[in-house]
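Q: 3D model of this:
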Amino acid sequence: MGDDTNPDRGDAAMTRRQAVGAFGLVASSAAAASALAASSNAQAAAQGAPARGPASLLYPHESATRASRDLSGLWRFQLDPTDRGEQDRWFVGGLPTPRRIPVPCSWNDLFDDARDYFGTAWYETDFQLDPGWRGRRVCLRFGSAVYRARVWLNGEYLGEHVGGHLPFAFDVSGLAREREPNRLTVSVENKPQLDRVPSIPDPQTARMYQVDYPQTAYDFFPYCGLHRPVVLVSTPDTHVQDVTVTTAFSGATGVVDVAFAVNANWSGPAKLILTGGPRPISVPVTVENGRGAGRLRVDAVRAWSPQDPFLYRLNIRLGGESVIDDYPMKIGVRTVEVRGSEIRLNGKPVFLTGFGKHEDFAIHGKGLDLPVLVRDFELLKWIGANSFRTSHYPYSEEALMLADEYGFLVIAETPGVSLVFMDAPPIIEARYRQLEGALTELVHRDKNHPCVILWSLANEPIPKPFHTVNDIPPGAVETGTKFFQRLFAHARGLDQTRPVALVSVQGGPAEWVGQGDVICANSYNGWYVVSGRIDEAAATLEKEITGLRARHGDKPVIITEFGADAVAGIHAQPPEMWSEDYQADLIEAYWRTLRRHPYVVGAHPWAFADFKTAQSIMRVGSLNQKGVFTRDRRPKLAATRLRSLWKAAQG
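A: I've put the predicted structure just below:
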């Protein structure tokens, strides 16, 4: 995960990686850690700063005891195609010939020489500490860096994080200088590697009949960069580090259980306060050795749902008469469970209407774009959707918080897209370790969102890569079965309050998808299969879903992808492939077929909007055009057709 041979850092500097947070760490020796603690804490004490420790990954909500500063803006940026930056110590002397780049954003759509560049690039910015933060703990938090990020502050190596889409943080108390500028330097690379998740086809063994550029194992563009905000967070020395909220009902009373962790094994009084109802509810808690827990009972509770996405405000306050720390967050009181062939929200069955979608927009790439996010949610409401899947990676925390507000039901997915099981065992094991870590980080980050009702562990795992003429090697299905047995067990150990599934490719191994609490399957009859024949596509779908029922018993079924590419403005009568008419008619045929089966509890056309892909003979304009909206969010015929169908189904 990193180069431990750099002579400029030394053992003490290497151990600063421990500040990354709860996950994604690189191990280091206890002796080196002790040396670092002694030297860095002396430096912190000289500045009146707290001794450094693990950084909290909680979202930086502000309160009377907490403050944050968004470092987003125009940073300095430089490509490093020969990987000389570390050797030449750019993190000390500065970037030699930088240009400007916005953060957050992908770099690929901005610069002509970087569109297809996935190697190392460097970011640099300067900041000053707020004078009011003296004596407080200061952490540096990254919302996402794709794919591998290494971070320096004032020439000191902080650590690295491998895997995009999820946050990581460093405690920089004492390292961040007061009354003078601080230089923050970050190297990011997204090199295509066989042992990463997601990965690429093995060029030594995969016999491709279609070659894309760039070649990936998945059908979306591998955008690179700092994709989400970089934030400085100021907290008291003693502070809440983690919170887990679970909710239930006892008749008309809501039951809110809160467990939380405090740094440094602190012990003392605390209080849980819930507001938003007719009156505040307060429960005293005693924290012992850094652990506290309490229960709030909410009479006449307003249950969170798509129809009424009501959010209460929870404050976890440390201290007695004098407040030491106050962490605020919004929560929804709701339950989710699989019972028989139903997914039940608050005890009532739900049917999921919505889409798979992407974090994708012109120029920004996969960088957080709040106006686009709000527009997407407004269009989801307009069309009658109640849900979406975060295909095929974790979406931004801002998207999840907004989904809480709008009342969307979310299938939260890991980055485990197009996993292949014909590769060598060490490669498969390396992918497993990375995916298990990403799943841990995902659940840790999103466990308190009421919108998240289902964890998806992977999308379209396959025995051999797409677009290859290879035979399925012996043992590939069994290897995948064991892989997912481990991953499902890990997921259920992390969170027992939500169902777990994986999304199967059409006709994928039943042994894999059958391990889920819900059967999620993609189906492309009328496009990749029985192309151009809508009536035959519907008949084939009928056989597929009755086959799923026969193989998997009474588990609920969600058809998580179906649809057709449509070039905006192309029409045909009779409908034919690539026309808006064909796309709309095929989606309607799927919808009417699926609704005849009560055990089908969700239908997600692919996709919400057109999105960027690699260059390919299958992708006109390097776009997947299966969106019912164009990439700039103009509705195609399928959007208005779906709106009519979904509004009619809602009565």
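
Q: contacts, neighbours, all on C-alpha from now
A: Will do.

Q: quick one: buried residues of the strand or helix carrying P371?
A: Per DSSP states H and E, P371 falls inside helix 370-383. With burial defined by 16 or more other C-alpha atoms under 10 Å, the residues of helix 370-383 counted as buried are 373, 376-377, 379-381, 383.

Q: and the next element down the chain from it?
A: From helix 370-383, the next helix or strand downstream (DSSP H and E) is strand 387-389.

Q: you'd agree T125 is in a strand?
A: Yes. Under DSSP: H, G, I helix; E, B strand; the rest coil, T125 sits within a strand.

Q: Show the contacting residues for it.
A: T125 makes contacts with 75-76, 183-185, as judged by C-alpha atoms under 8 Å, 6 or more residues apart in numbering.

Q: Now render those as TSV, adding neighbour count, secondary structure and distance to A45.
A: Output for the contacts of T125, formatted as TSV (neighbours: other C-alpha atoms under 10 Å; DSSP: H, G, I helix; E, B strand; the rest coil; distance: C-alpha to C-alpha, whole Å):
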residue	neighbour count	secondary structure	distance to A45
W75	20	strand	31
R76	19	strand	32
R183	20	strand	21
L184	21	strand	22
T185	26	strand	24
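
Q: Closest to A489 out of those?
A: T185 (38.5 Å; C-alpha to C-alpha).

Q: Second input sequence below; structure requested for side-by-side comparison:
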Amino acid sequence: MIFKKIIAAFLVLLSVSAFAQENLIVNTHNRKQVSLNGTWHYIIDPYETGFYDYRYKEKGEKDPEAYWNNPEPHGKTDRKEHGYSDDYTIQVPGDWNSQDDVFKYYEGTVWYQRTFDKPKLDKNERVFLYFGAVNYEAHVYLNGKKLGMHKGGFTPFNFEISQEMLEDEGNFLVVKVDNKRYADEVPTLNTDWWNYGGITRDVKLVITPQNFIQQYAIHLEQSQDIEKSIKRKKFNISGYFKLNGPNTSSEEKITIEIPEIGLKEKVESNASEGSFNFDAKKLELWSPENPKLYEVKFTLGENILTDKIGFRKIEVAGKEVLLNGKKIFMRGISIHEEIAPEARRAKNSADADKLLGWARDLNVNMVRLAHYPHNEYMTRAADSLGILVWSEIPVYWTIDFKNEGVLKKAKKQLDEMIIRDQNRASVIIWSVGNETPVSEARTRFMKSLVMHAKEKDNTRLISAALEVGYNRGKNYIDDPLGEYTDIVSVNEYLGWYGDLPHAKVKSKWETAYNKPLFFSETGAGAKGGFHADKETRWSEEFQEWYFEETLKMMENMPENFMGLSPWILVDFRSPKRNNPKFQEGWNRKGLIDNQGNKKKAFFVLKKYYDEKEKEDQE
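A: Coordinates of the predicted model:
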């Protein structure tokens, strides 16, 4: 028995080590780079013929019929049973489902291929191949050599290719992309959103000096009394940095500057990393009303890396959430990373502007980015616009909570989300999951994620979207996970999944925890343009009635109620939604329909948010 346990533990470690990659480089937006976006070739490979031989064993690296090797024949007698052709091309970034009908429902392997020339480099410069995200499993090959693999459809990864590039001819880049669903993955088999496959975010070559700043965080020191700091106009800033390079030493120093306030500090490293803590005067704090961003410069040798960073403090005090020492009410909305009028995954800054523009039309001060980390364009735009962000990993519904390997995968995605966006002032909540059914195994699993997030980042709140049982007259929230999260967040659908909207008015809410209460979801479906009386389901009038009754219920919420993010901004595609008249493969809970038209309920919620904003300003 002991031997079996040792073997099982070894297999878990082995499975996790298979996901090893170069340590993640942050802030690629402001580094020297070459885009590899654009037209790629593809091969659809549902039987994974290019990966496995006919005995279903992974092909050898030099196997000429492995799809990562160049299939160009050397003579007329050469037998080649695969090839990349200009007749089969696909755009990167982008999901494959929306680019050709043959892909619409496809789940499986697609091989992506393109060539690129080695960029012109200065002496001692290094090159990394960076992917913003690939859904879900990616195996990456360059010139026939495997660089590595990555699992997780919504977080970035990179590999160093400095020594792998060819000097005088095109470099042959191949990515095996597989979006099949599995019970032991994150997310798991069952989700209520479209499983968009492909290289869905930017691909680029990131060019760095020999020694460079790979990661960093800079923020207000959380232990300071923020009200005293504001009064004295003197703040404490802290953070860390991590260096990458063969020649880093304990004598390495970096300079941190915020030119606008005259701050310039030199910080020593301990070999490849370091931390800092210093005072800053005349600092304007970031908030939705004043989304102040400062140019911050990090200098290592002759290399300067810049970023736009806001400084703020988010915390819980009893039953309230405080931003820079002031109580806030979060006027939120949930968003999927999808451009509904084009039925595709959002992929660039224009898409982020469109989604957040619709959210601003609603007069929100907060968005819940569901149910996975969204593109970095979203969080950077939110920084500039002054929109608070809830960012989440796809621990969704029926994850295998007893599986240690699944927990390690979830923690890895959590790490990659935090590392990428830890310098975005807009992100105030890390969420570790959505609607996970209560059990001892689940609570241990989720508690582990909460504690892991707190260990990685103490500058944000940690939460998860919980479910609630509906009882006539009283809804008592006592999910054991609420003991560990900073705020108690629940998804509430009384009036849609149980009774009718009029039941909301008499509904009473209580929690077992002396913590802020947040409605992470609430909503009802409506087919845009379908009108009837308010009791007719799927009509805009029913959805309007639902929100009217929901907002009446808000008037009698307990004093710890501090906001909501209704479900959802825009209709989104889901293969679970199969009413042939009203859904047609779309989740219709959007306040905006899939053609971009605002439904009647949109204006009900906007009026409420306008009124809440006035109250907060008084």
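
Q: ok, residues contacting the helix holding P371 of structure 1?
A: 354, 361, 386, 399, 403, 406, 633, 639-640, 642-643, 646-647.

Q: circling back: is it possible to get a markdown table of the contacts of T125 of structure 1 that adds distance to Q583 of structure 1?
A: Formatted as a markdown table, these follow (distance: C-alpha to C-alpha, whole Å):
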| residue | distance to Q583 of structure 1 |
| --- | --- |
| W75 | 43 |
| R76 | 44 |
| R183 | 52 |
| L184 | 48 |
| T185 | 47 |
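
Q: any idea how far the residue nearest the centre of structure 1 lies from Y524 of structure 1?
A: The centre of structure 1 sits closest to P394, judged by C-alpha atoms, centre = their mean, with a distance of 1.2 Å. For P394 of structure 1, the distance to Y524 of structure 1 equals 24 Å [C-alpha to C-alpha, to the nearest Å].

Q: Then D326 of structure 1?
A: 50 Å.

Q: again with V162 of structure 1
A: The gap separating V162 of structure 1 from Y524 of structure 1 is 33 Å, by C-alpha to C-alpha.

Q: neighbour-wise, which of the two wins?
A: Taking other C-alpha atoms under 10 Å, V162 of structure 1 and Y524 do not tie; V162 has more neighbours (23 against 20).

Q: hmm, back to that, wait, the residue nearest to the centre of structure 1 sits on L442?
A: Yes. Here P394 of structure 1 reaches L442: they are 7.0 Å apart, a contact under C-alpha atoms under 8 Å.

Q: Pull out the buried residues from the longest helix along structure 1.
A: Counting residues, the longest helix found in structure 1 (DSSP state H) is helix 425-446. Residues 428, 431-432, 434-446 are the ones in helix 425-446 of structure 1 that count as buried (16+ other C-alpha under 10 Å).

Q: about what we covered before: out of the contacts of helix 370-383 of structure 1, flag the one nearest to H61 of structure 1.
A: A399 (15.1 Å).

Q: Just give me the neighbour total for that closest one.
A: Neighbours around A399 of structure 1, by other C-alpha under 10 Å: 18.

Q: That one: which element?
A: Following DSSP H and E, the helix or strand that holds A399 of structure 1 is helix 397-406.

Q: and the angle from the helix or strand immediately after that helix in the chain to helix 425-446?
A: Sequence order places strand 409-413 as the next helix or strand after helix 397-406 of structure 1, per DSSP H and E. Using axes from the mean of the first three to the mean of the last three C-alpha atoms, to 10 degrees, the direction of strand 409-413 of structure 1 lies 150 degrees away from that of helix 425-446.

Q: distance between strand 409-413 of structure 1 and the chain's centre?
A: From the chain centre to the centre of strand 409-413 of structure 1 is a distance of 10 Å (C-alpha atoms, centre = their mean, to the nearest Å).

Q: what stretch of structure 2 does that strand fall on?
A: Using TM-score structural alignment, strand 409-413 of structure 1 corresponds to residues 388-392 of structure 2.

Q: post-alignment, that stretch versus structure 1, mean distance?
A: In the superposition against structure 1, stretch 388-392 of structure 2 averages 0.8 Å from its aligned positions (mean C-alpha distance after the TM-score superposition for structure 1).

Q: OK, contacts around R179 of structure 1?
A: By C-alpha under 8 Å, 6+ apart, the neighbours of R179 of structure 1 are 128-129, 131.

Q: swap in G310 of structure 2?
A: 285-286, 291-294, 383, 423-425.

Q: now do 7 Å
A: Contacts for G310 of structure 2 (C-alpha atoms under 7 Å, 6 or more residues apart in numbering) come out as 286, 292-294, 425.

Q: Tell me the residue in structure 1 aligned with it.
A: If you follow G310 of structure 2 across to structure 1 using TM-score structural alignment, you land on G332.

Q: Look up how far E342 of structure 1 lies from its match.
A: Using C-alpha to C-alpha, G332 of structure 1 is found at 21 Å from E342 of structure 1.

Q: Check the secondary structure at the counterpart of D279 of structure 2 in structure 1 for me.
A: Per TM-score structural alignment, the equivalent position to D279 of structure 2 in structure 1 is R297. Under three-state DSSP, the three-state class of R297 of structure 1 is strand.

Q: Could you double-check that R297 of structure 1 sits in contact with A252?
A: No. Contact between R297 of structure 1 and A252 fails when scored by C-alpha atoms under 7 Å: they sit 10.3 Å apart.

Q: So for these two, which sits in the more crowded spot?
A: Shown here are R297 of structure 1 and A252; by other C-alpha under 10 Å, R297 has more neighbours (19 against 12).

Q: follow-up on the earlier one: nearest spatial neighbour of the match of D279 of structure 2, skipping sequence neighbours?
A: The shortest distance from R297 of structure 1 to any residue other than its chain neighbours is 4.8 Å, reached at V255 (C-alpha to C-alpha, 6 or more residues apart in numbering).

Q: now the strands for the stretch 451-600 of structure 2?
A: Counting by DSSP state E, counting those that start in this stretch, the stretch 451-600 of structure 2 has strands at residues 461-466, 475-477, 488-491, 509-511, 517-521, 561-564, 572-573, 586-587.

Q: Would you mind confirming that I462 of structure 2 is in contact with T485?
A: Yes. Look at I462 of structure 2 against T485 with C-alpha under 7 Å: they come within range, at 5.5 Å.

Q: Name the residues contacting each of the two.
A: By C-alpha under 7 Å, 6+ apart, the residues touching both I462 of structure 2 and T485 are V450.
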